[in-house]
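Novice: Sharing a model that was predicted from the sequence below.
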Amino acid sequence: MFGADKGTPNLLEGKKLSIGIVQARFNEGITDALYAACHGELLKLGVVEKHIVHVKVPGALEVPVALQAMAERDDFDALIALGCIIRGETYHFELVANESGSAVTRLALDYQVPIANAILTVENQEQAVARQEVNGREAARVAVEMAHVIENIG
């Protein structure tokens, strides 16, 4: 799959990886739970605590700016975006969801760094609560796996 000389790596082994996490503070109860689940899963996967860098920003639109700063440092094997956008009564939900999502994708492509996007886009608080732990854990797993995939391409 990755070449005979490299063997078949354990794609969920995190002990040699450095991971950056950017967490939006807006809807902080949800994003704190996302972070707790994500951080806990990274540790379970073997990522060393000192190799996890966690920063908080005001909201989902600010997440890509911090991710870009991390990507430019070239110190990280993968990045994780955490946030929560809950639909309101105005067009603002669509703007924030679309712009933050496309910016995260563009950064991953431009910098060729895996970014697990766990910015929840939900209709209400109940949907956010139902997804916070699962999506936090899944973001950690995606980041670790994709770090290995990108490392082993070629």
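Specialist: Thanks, I have the structure now.

Novice: CA only for contacts and neighbour counts going forward, please
Specialist: Noted.

Novice: The residue nearest the centre of the chain: what secondary structure?
Specialist: Centroid-nearest residue in the chain: residue 80, 1.8 Å away (criterion: Cα atoms, centre = their mean). Three-state call for residue 80 (DSSP: H, G, I helix; E, B strand; the rest coil): strand.

Novice: Might you report the residue contacts of it?
Specialist: 19-22, 115-118, 139-140, 143 (Cα atoms under 8 Å, 6 or more residues apart in numbering).

Novice: By neighbour count, which of these wins?
Specialist: Highest neighbour count within the contacts of residue 80: residue 140, with 31 neighbours (other Cα atoms under 10 Å).

Novice: let's bring in a second model and compare:
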Amino acid sequence: MANAEQHFILPRATFDSSVKILIVRAPYYKDISDDLLAGATTEIESVGGSWELEDVPGALEIPTAIGIAERLSNFDGYVALGCVIRGETTHYETVCNDSSRAIQLLGLQGLCIGNGILTVENRKQAESRANVDDQNKGSGAAAAALHLIALSRKWNRQAKNVGFLHDAEEAPVVAAVKDTPNA
């Protein structure tokens, strides 16, 4: 039972300036994805944010579309929405694992993404997780993206130098080499 447990939910993120979110949705199970979309848009609008929607053929295409949008557009964050219901073949594992892994890799590169791709055993579980009056995971994915955007704005600054890269002032180049005997 989903309602039997109590969960802590962070307070809603707040912003000094508006946020722009791209929602990438795989509408294979259109009624489920419509409910996820309703939850996501409500959450985004509750903080004064704006959103655009792009539909893609399936869950595997969601990370690719997000990657393209990141390179070619100006969104603050992304929400991935879709539903994968276990079938009779191993295709379920491929779609679930690869879409999730690709979204996580994009996130580790600095993109603010909320993953609302349902991975469920049956339609009843999907309907429960998409229910706009209950635990709508579209809303949760949008809230996650918004929290990550808030963190990225909080920590926004010049990129740090990593590894052997350095500023010339921090590690001045030696001006002259002393005469040293050869070994």
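Specialist: Received, thanks. A quick note: this is a predicted structure, and the numbers were derived from the prediction, not measured.

Novice: Map the residue nearest to the centre of structure 1 onto structure 2.
Specialist: Residue pairing (TM-score structural alignment): residue 80 of structure 1 is matched to residue 79 of structure 2.

Novice: ok, now how distant is its match from residue 103 of structure 2?
Specialist: Per Cα to Cα, to the nearest Å, residue 79 of structure 2 is found 10 Å from residue 103 of structure 2.

Novice: joint contacts of these two?
Specialist: By Cα under 8 Å, 6+ apart, the residues touching both residue 79 of structure 2 and residue 103 are 113, 115.

Novice: the helices in structure 1, which residues?
Specialist: Remark: helices assigned in structure 1 by DSSP state H are 28-44, 63-73, 92-111, 125-152.

Novice: Distance to residue 15 of structure 1 for these - can I get that in a markdown table?
Specialist: Below are the helices of structure 1 laid out as a markdown table (distance: least, Cα to Cα, whole Å):
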| stretch | distance to residue 15 of structure 1 |
| --- | --- |
| helix 28-44 | 9 |
| helix 63-73 | 20 |
| helix 92-111 | 22 |
| helix 125-152 | 10 |
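
Novice: and of the ones you listed, who's closest to residue 55 of structure 1?
Specialist: Closest approach to residue 55 of structure 1 among the helices of structure 1 (Cα to Cα): helix 63-73, 8.0 Å.

Novice: Now the closest one on structure 2. Mean distance?
Specialist: In the superposition against structure 2, helix 63-73 of structure 1 averages 1.1 Å from its aligned positions (mean Cα distance after the TM-score superposition for structure 1).

Novice: which of the residues in that helix are buried?
Specialist: The neighbour-count check on helix 63-73 of structure 1 (16 or more other Cα atoms under 10 Å) flags 63-68, 70-71 as buried.

Novice: now do stretch 130-148 of structure 1
Specialist: Neighbour-count burial for stretch 130-148 of structure 1, counted by 16+ other Cα under 10 Å, picks out 131-133, 135-148.

Novice: Could you tell me how far the closest residue to residue 58 of structure 2 other than its chain neighbours is located from residue 155 of structure 2?
Specialist: Spatial nearest neighbour of residue 58 of structure 2, chain neighbours left out: residue 26 (4.7 Å); criterion: Cα to Cα, 6 or more residues apart in numbering. Distance from residue 26 of structure 2 to residue 155 of structure 2, counting by Cα to Cα: 32 Å.

Novice: quick one, which of the two is more surrounded?
Specialist: For the pair residue 26 of structure 2 and residue 155, the greater number of neighbours falls to residue 26 (23 against 9), based on other Cα under 10 Å.

Novice: After alignment, which residue of structure 1 pairs with the more buried one?
Specialist: Using TM-score structural alignment, the partner of residue 26 of structure 2 in structure 1 is residue 24.

Novice: I'd assumed residue 63 was in contact with its match.
Specialist: Yes. Between residue 24 of structure 1 and residue 63 there is a contact under Cα atoms under 8 Å: 6.4 Å.

Novice: Overlap of the contact sets of these two?
Specialist: Shared contacts of residue 24 of structure 1 and residue 63, counting by Cα under 8 Å, 6+ apart, come down to 57, 82.
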